[in-house]
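Asker: predicted coordinates and the sequence they were generated for:
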Amino acid sequence: MDCKLLRCLFVISTANLSLLFAQDQFPSWEEKHSDEPFIYLVMERTVELNSDWSTRETIHMVAKIQKESAQSLGEIPIEYDEEFQKVKEIKAFIITPEGKKLRYKSLQSLTPYAGEPLYSSNRIKVITMPNVVPGSIIDWEATIITQKPIIKDAFWDLFEFSIDAPVKTLRYKLIIPRDTPIQIKSHNIDVIPQIKEEGDKIIYVWQRDFVDKFEPEEFMPPWDEFIGYVEISTIRSWEDIANWYWGLVNKNLKISPAMKEKVKELVKNKNKLRDKIQAVINYIRDNFRYVSMSFGYNNYEPHPSDEVFDNKYGDCKDQVLLCMAMLKEAGITAYPALFCSENKGNPREKLPAPSHFDHVILGIESNGKMYYTDILEKGYRFDEISLNLEGGYVYVVNDKGGFFYQIPILDELTYMTYRNSTIHIKKDGSAVIEVTSLWPKDLSIYMRENWKNMTEKQRQEVLESLDETYTSGGKMLERKWENMDSSYKQIKSYIKYERPGWAEVAGDFITFSPCGGAYERRNIFVKEERKYPIMSASNSLSKETWIYYVPEGFEIVHCPEGIHLKNKLAEFSRTYKVEDSKIIAVEIMRYKRVRLPAEYYKEMKNFYNKLAILTRQKVILKRKGVP
């Protein structure tokens, strides 16, 4: 045989062996993600903007079911507004593990807000798939026709490239008229679109293949810094957004005679401006039912405020507009403030589009200052910043073009909590315990609202449950709650109870774990590696004090040493002080709002490991006179 031919065959065979070896060493994309509940083989959206500003959006999804927990994907919801949208060209089938191709089982058109006339045009089409079992593949496609834009002669869109499941092919296709002035901005991705012209259209295609799923971590900075997405907008400026939404406000802000009478009643005998404001807000909070509607593409325009007043229900933007109308009647100026959490990123740094916001709160002008309050959040005065609002971004809509604002971060003392306990230990290990607590603000609101709506029987059952939890078969001697009837204050409680077997008794020795015992290792900072920076979103401070009274005839033979753990994000301390026949223990836990690099992860992990180990302490008491 020719030597050249032999050498050629050798090279080819070696290359084939190398390829086979590489295939054995490097699993396929499907194999790499075989342990996920499901994977997307295809995820694509095609959006075509027409010259009359109507749009045609086609969604195509192909998902492979790999575990039973993903069977819920067999119910496919498609939301739309029948007043100006239509869902067409629905195609859906499933390929069974045996290779059979089955059509969808049913297609329903549901009214999610039946019995609520304000939202009667909202619809959901639900595609139900058969045989959704591990190994099956769901393939569906649907087209949504939007006949008119929300904002006249305007279009915006956003497509994410960071998904909560692995995606083999992720594609976004945009088709626009050639002469459309459009802005495009990419965030956290380096995908360059393919651009081509076809007749009077320009076609953009963004595509990424073999995309790993986005997995957030605890104590993480705003996701917006890490999620890849591209945004599109034809809106020239944020001022155009303000002018559009202010027009909706003027169109729908209506004050009926009944509203005027109610406002007159609410502000009667209230001389201070802040009391008038709070009276109107409390009336809406206490008397209007919230209907959950996303502040999304179909749901930007608030309903007329007089209709909301008569119906006694509405979503966030409806109730904000109602409050604006009633405050206006009382001579107080207020504005709608489009809101998004800090996690969604600063909208000022994005293209103008209302879709950056998912909520509407109220901005109130009082004595030259602006205050921001969520009409839906009970338990807060209008001049207090709630835990859910801190750090969030607002775009205040007014008749001057609007403005941005970031809600301040609260300091650690704003909603500080504390608990003071005295424990009188008895010789048999039982104890009489007194505990005074200042509850967290959010827990105070939750308890107060639930308590208000309970029957007497339910209240009694709650108290019995709490008594048993504390006393473990002992006896509740006294119980007092303060601020249960207050609208805004944190609840303060006092309990006194007897508990048998509180401490361990072994002959002449009594032992117990101080300060509530050891901290269990929390399920945070437990992985080996960290991908993203570390950030605490808020400041917090809690303080607890325990005073332990040693029973007569006993002495303290061992008291734990103090603990002090501190890093740039968290601080924990326990101190002990022995005074005659008592031990005073003080524990402080503090978190600071700070941002740290991922390399600091081991420091945080070490903090929680030490916390679990060092708090496994015991106090030992011994009967006097015993060697």
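Answerer: Good, I have the coordinates.

Asker: CA atoms for contacts and neighbours, from now on please.
Answerer: Will do.

Asker: quickly note the distance from residue 98 to residue 134.
Answerer: To residue 134, residue 98 is 11 Å away according to Cα to Cα, to the nearest Å.

Asker: repeat for residue 59
Answerer: Distance of residue 59 to residue 134, given as Cα to Cα: 23 Å.

Asker: likewise for residue 330?
Answerer: Taking Cα to Cα as the measure, residue 330 falls 61 Å from residue 134.

Asker: just residue 83 next, same as before
Answerer: Residue 83 sits at a distance of 39 Å from residue 134 (criterion: Cα to Cα).

Asker: which one of these two has more residues nearby?
Answerer: Neighbour tally, residue 83 and residue 134, criterion other Cα atoms under 10 Å: the higher count belongs to residue 134, 18 against 14.

Asker: contact partners for that one?
Answerer: Shown in contact with residue 134 (Cα atoms under 8 Å, 6 or more residues apart in numbering): 64, 65, 66, 67, 68, 97.

Asker: list the contacts for the residue lying closest to residue 429 once chain neighbours are set aside?
Answerer: Spatial nearest neighbour of residue 429, chain neighbours left out: residue 503 (4.6 Å); criterion: Cα to Cα, 6 or more residues apart in numbering. By Cα under 8 Å, 6+ apart, residue 503 lies in contact with 425, 429, 430, 431, 510, 511, 512.

Asker: included below, for side-by-side comparison, is a second structure:
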Amino acid sequence: MNLQPIRALAAAVLAVAATTYPAAQAVPAPQKSAPATDPYRDEPLVFERLDTDTRMKADGTGEIISHLVVRVQSEGTARSLSVLSLSFASATQTAAYDFVRVHKKDGTTVETPVADTMEMSSDVSRQAPVYSDLKEKHLPVRALSVGDTLDYQARVVLTKAEAPGQFWGGTHFVAAGAVVLQQAVSLSVPVDTYVQVYSPKHPATPVTRDGLKVWTWTSSQLKPSQRDENGKMTPADIKDPDTDAEGRSLPSVAWTTFRSWDDVGKWYRGLIDPRAQPTPEVRAKAEELTKEAKSPEAQVQALYRFVATGIRYVGIGFGVGRIQPHAAADVLANGYGDCKDKDTLFEALLRAKGFTTAPALIGAGIAPVVDLPSPTNFNHEITTVDLPGTGRIWLDTTAEVAPFRLLSPSIRDQEALVLPANGPATLMKTPADPPFPYSETFESVGTLSDKGVLKTHISMIVRSDSELAVRSMMQRLSPSQWDEAMGYIAAGLNFGGKVTNADLRQDDPAGPVHLGFDYTREDFADWKNNRIFANFPTLEVVTLDKDKAPDYNINLGAPRTLVARSTLTVPAGDRMELPSAVHAERPYMTFDKKYRFADGKFLAERTLVIKQQKLNKDQWKDYLAFSKEAGFEDGEKYAVLIPAAGKAAPASNFSADTATHQELEVQILSLEKAQDWAGARRLATRLKERFSSEPYVDSMLAYVDLHDHKYDEAVAGLKAELAAHPDDDSNIVSLLAGAYVTQKKYADAIDLLKQYSSRNDLRLLGLLMSAQQASGDMEGALATIRGAIANKPDDKNLQTSAVSLLKQMHRNAEAVEAAHVALDGADDPNVINNNAYFLAEMKADLPFAEEQSQKSIDLFAKATGSGTVQEANTEAFNLSAEMVAAWDTLGYIFLIEKKAADAEPYLHAAWFQSPDIVKGDHLALAYEAQGKKAEALRIFRLALQTEFAKNAKEEFAEATAHAEKLEKAGVKAPDDSAQLLAMRTFHIPKAAGAQGGGTVRLQIDRHGVADAILVTGAEPLKAELESVKKLAMPGAVPAASQARVLRDAVVYCGKTTAECDFVLMTRSGIGAESASE
């Protein structure tokens, strides 16, 4: 598409070959006999020559001679080139083939008589008769087959100049998509004719001969196509040198005789002005269209809507065929026109209403060369109008369905030549942003049956560049086609189910597009394994090569907000383990994804906000880091359905004797999730009896053995699994090594894990280090962890493991140095806390340890303070537990620094949330340091009675010694282990109808219970939640903290009691909630 017909004709000749290259977009050339080592033997075609000779005269007439030699190497190429086609405008041009030859493999040549050429009307002429001067020359090629070389020359003569005394042109060298052994472009002009030549990447010095000045440029593209991992040929990856920073095409060589943009504007203004004058018919139509319009803007909108939707667009490139538009009255009468025709009519209608207008020439997808005043910069024409009170606005009527003032992406923020009636033509930038904020909203509300069938209603609101494609589609559809069309859209959004009841009705033609449909999908997600995901559409984001910097700036698309919401009602009684929330933020983009489970509904919301359209290519690594944080490549995370107690039992018609291998596996996994290990063992045993040679049969039974502490049987089963089936993902190896460690068979575990050490799997390396430590081989463990760090030098968890190991080996100086390395740049609060605690235990760098500990607590508070009880998952519970440990760390550091009063609130909160021997010892020491001897003794005694207290030998001995010392000093304190239960027991008023027991998940902040939900239990127990939220828990969270702690509790309301018992569970989490059912 170009204003210059000569260049258009050259492009048409090239297009004959270009269309022959299938997916890889290449073109052919001659060969004598391609040797076996020919690097181009897999190409569908090869250009041996691709020459264009442009010969111009001073008056603007001239000719183009194109010579192509194409090696035909595929059936598709032979078919595509079997009939040559050349387009030309018969009013100003003639066209002919000079010769067409086929060189056969045997050395013979078959000549196709050029007299066989047939002249035909172009397709557009048949659709739009006013363009009848557009013709095509067709010539069937004789005897062309695979292995031949096609050699032909075509000539186009410009018999009449489009602009008297002016000419222009140019070309873009083939840079990718085709093998070109030799390409040459030449330009000849009279020696005394002014011409500006542009070829910055391809310098050429003109020579003078026979009264002509001649430039010649040469190029080639010798890199062959490549096969991808599927064996498919793909074009060579080559950066086109003739592009701008955005990847838009620039001419390789170009020329013009215009001296300024104003000269271009004066010439084209002279063509369009006479045709854009309002005639009586045009004035009458303008009055008719605007009679209801109440304002100047409403008048412009009415005229725009008529020309955009009422005048059919005929897609002829600006510069192909005639350049002068048809008269406005003719366009109105015909009811169709190309871009310049539609602009002409639109301007005439606007002028009839007194508006000042100016056409604008623009290049869609073309990078303008602002220093080259040439029509080759443009392939499209749009309209500008001065709107009172607003100023110049830009309108493109060719998009037909585009909302008022919306320009397509390819012509936004683009240089355009504006041609005012009174003033010089000037290059101006089109608006960079749409006239309204862009957004897309997706909402899916539905149910999931106990058979895994998803039934949902989906609604979408689209106000973005996607709107144009959707509106264009709707314009061509009848209601009977809506379901089918919506099915295609749904498939593009990654919905493979059935679409029904599509509703594409639009109540507001100027507003956003509204779409709605019902959607059904059987076996939704990974239903058989109790895993589902939010019913979100595919998220279209820019992806980059991880190993290669992009050649161009990164185009993120127009600034916009994309929101998707999914609400799924799951089978009654089921609960869920949710994916973790996601938050990633940069100045150019933010991404958030949140999940909740409430009242039997799985709710998810995803928001992507793109804040700027373009990102400098130098920021590609930051964009990759952002993409990783956002999880773009990971896809939608699964949520795990936890069936209600008893639901995991096989259906009454399920038979372990007739079920398939997969059906048995699914049922076993379901029973394991429901903690029905006896049922799982029965089915796993039958699975092994019936399908003994299948993968994972031995390991499924071994997994049940592990749970039941039958370690010898588990080891035998896991070894059999490994022997029969390689364990590519190391799960079986991990289980077997863990079983060995549990049996204290450390040597066996170490031998096994060393066999797989080359995988550099962090799970296996961690197990190996633990086994070496347990066996007493501390140096071996240290070598293992250092080897892992060498492979992953930035892994802060590995660095922290090294600190712990060095401390255990009493190599404190090395441990302190390693802790500083681990803390340098660390942003994981758990990593920071662990290293701060190690420093405290070594009594090293205490001010620094205190600073780092406070940092970790602040990070934990921020992370836990933003979540809700409905969003909680295992990760959230773990985060709470880690935060409680961090409170103990800071309190311990204060204690060592002799700041016992500062330590007390942190140690008290840690002890309340997670009472154990370590935290109790620390809190008691803080009380003792402040002279609170009785309270210290009470806590020492309670700490010694906590679960697993004796496992922490050092702390147990220390607490025992301190308690005995206080007792000998005559200190008195209660000695009652029931206090451990009492400190987590509360009594709340019994609500009407409340009876029985249930599990409550709650969040505790510094004021008390911030929120609570009933996880299991009868519906009437929900009435107790209001009383739960009123509970005060002094000191449960440090007074200055913004943190929230997740806990689980059991509530029980007796039949006759006036109060209900509310007891915090010693262990909290999704698993603990399941066990409490």
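Answerer: Received, thanks. Small disclaimer: the values here were computed from a predicted structure and weren't measured.

Asker: restricted to helices, list the contacts of residue 503 of the first structure.
Answerer: If you go by DSSP state H, the contacts of residue 503 of the first structure have nothing in helices.

Asker: out of these, who's nearest residue 33 of the first structure?
Answerer: residue 512 (48.9 Å; Cα to Cα).

Asker: the strands in the stretch 101-250 of the first structure, which residues?
Answerer: Ranges of strands in the stretch 101-250 of the first structure, per DSSP state E, counting those that start in this stretch, are 101-103, 106-110, 122-128, 137-146, 156-160, 167-177, 183-187, 194-198, 201-211, 229-233.

Asker: out of those strands, which gets nearest to residue 462 of the first structure?
Answerer: Across the strands of the stretch 101-250 of the first structure, the minimum distance to residue 462 of the first structure, taken as Cα to Cα, is reached by strand 106-110, at 38.6 Å.

Asker: show me the strands in the stretch 351-500 of the second structure, by range?
Answerer: In the stretch 351-500 of the second structure, the strands defined using DSSP E, counting those that start in this stretch lie at 357-362, 380-387, 391-395, 415-418, 426-429, 438-448, 454-463, 498-503.

Asker: how about a markdown table for those, with distance to residue 959 of the second structure and mean neighbour count added?
Answerer: Output for these, formatted as a markdown table (distance: least, Cα to Cα, whole Å; neighbours: other Cα atoms under 10 Å):
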| stretch | distance to residue 959 of the second structure | mean neighbour count |
| --- | --- | --- |
| strand 357-362 | 83 | 26 |
| strand 380-387 | 85 | 21 |
| strand 391-395 | 81 | 16 |
| strand 415-418 | 79 | 26 |
| strand 426-429 | 77 | 16 |
| strand 438-448 | 54 | 20 |
| strand 454-463 | 58 | 20 |
| strand 498-503 | 67 | 18 |
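
Asker: could you dump these into TSV with distance to residue 138 of the second structure added?
Answerer: Output for the strands of the stretch 351-500 of the second structure, formatted as TSV (distance: least, Cα to Cα, whole Å):
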stretch	distance to residue 138 of the second structure
strand 357-362	32
strand 380-387	28
strand 391-395	38
strand 415-418	36
strand 426-429	40
strand 438-448	47
strand 454-463	45
strand 498-503	46
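
Asker: closest to residue 836 of the second structure out of the ones you listed?
Answerer: Nearest to residue 836 of the second structure, of all those, is strand 438-448, at 45.4 Å by Cα to Cα.

Asker: so what touches whichever helix in the first structure runs longest?
Answerer: In the first structure, with assignment by DSSP H, the single longest helix is helix 3-25. Counting contacts by Cα under 8 Å, 6+ apart, no residue outside helix 3-25 of the first structure touches it.

Asker: and that helix, what's buried?
Answerer: Residues of helix 3-25 of the first structure include none that count as buried (16 or more other Cα atoms under 10 Å).

Asker: helix or strand right after that helix?
Answerer: In the C-terminal direction, the helix or strand that comes right after helix 3-25 of the first structure (DSSP states H and E) is helix 29-32.

Asker: and that following helix, how far out from the chain's middle?
Answerer: Its chain's C-alpha centre and that of helix 29-32 of the first structure lie 31 Å apart, by Cα atoms, centre = their mean, to the nearest Å.

Asker: please report how far the aligned residue in the second structure for residue 96 of the first structure lies from residue 146 of the second structure.
Answerer: Counting by TM-score structural alignment, residue 96 of the first structure corresponds to residue 104 in the second structure. According to Cα to Cα, residue 104 of the second structure and residue 146 of the second structure sit 9 Å apart.

Asker: could you pick out the longest helix of the second structure?
Answerer: In the second structure, assigned by DSSP H, the helix with the most residues is helix 874-896.

Asker: residues in the first structure aligned with the next helix or strand after it?
Answerer: Scanning forward in sequence from helix 874-896 of the second structure by DSSP H and E, the next helix or strand is helix 900-913. Helix 900-913 of the second structure corresponds to no residue of the first structure when matched by TM-score structural alignment.

Asker: immediately after helix 900-913 of the second structure, which helix or strand?
Answerer: Later in the chain than helix 900-913 of the second structure, the nearest helix or strand by DSSP H and E is helix 917-929.

Asker: quick one: residues contacting the counterpart of residue 127 of the first structure in the second structure.
Answerer: Aligned by TM-score structural alignment, residue 127 of the first structure pairs with residue 139 of the second structure. For residue 139 of the second structure, the contacting residues are 83, 84, 85, 114, 116, 117, 118, by Cα under 8 Å, 6+ apart.

Asker: neighbours around the last one, how many?
Answerer: The local packing count at residue 118 of the second structure equals 12, with neighbours defined by other Cα under 10 Å.

Asker: and it? What does it align with in the first structure?
Answerer: Checking TM-score structural alignment: residue 118 of the second structure goes with residue 108.

Asker: show me what contacts its match?
Answerer: Counted by Cα under 8 Å, 6+ apart, residue 108 of the first structure has contacts 124, 125, 126, 127.
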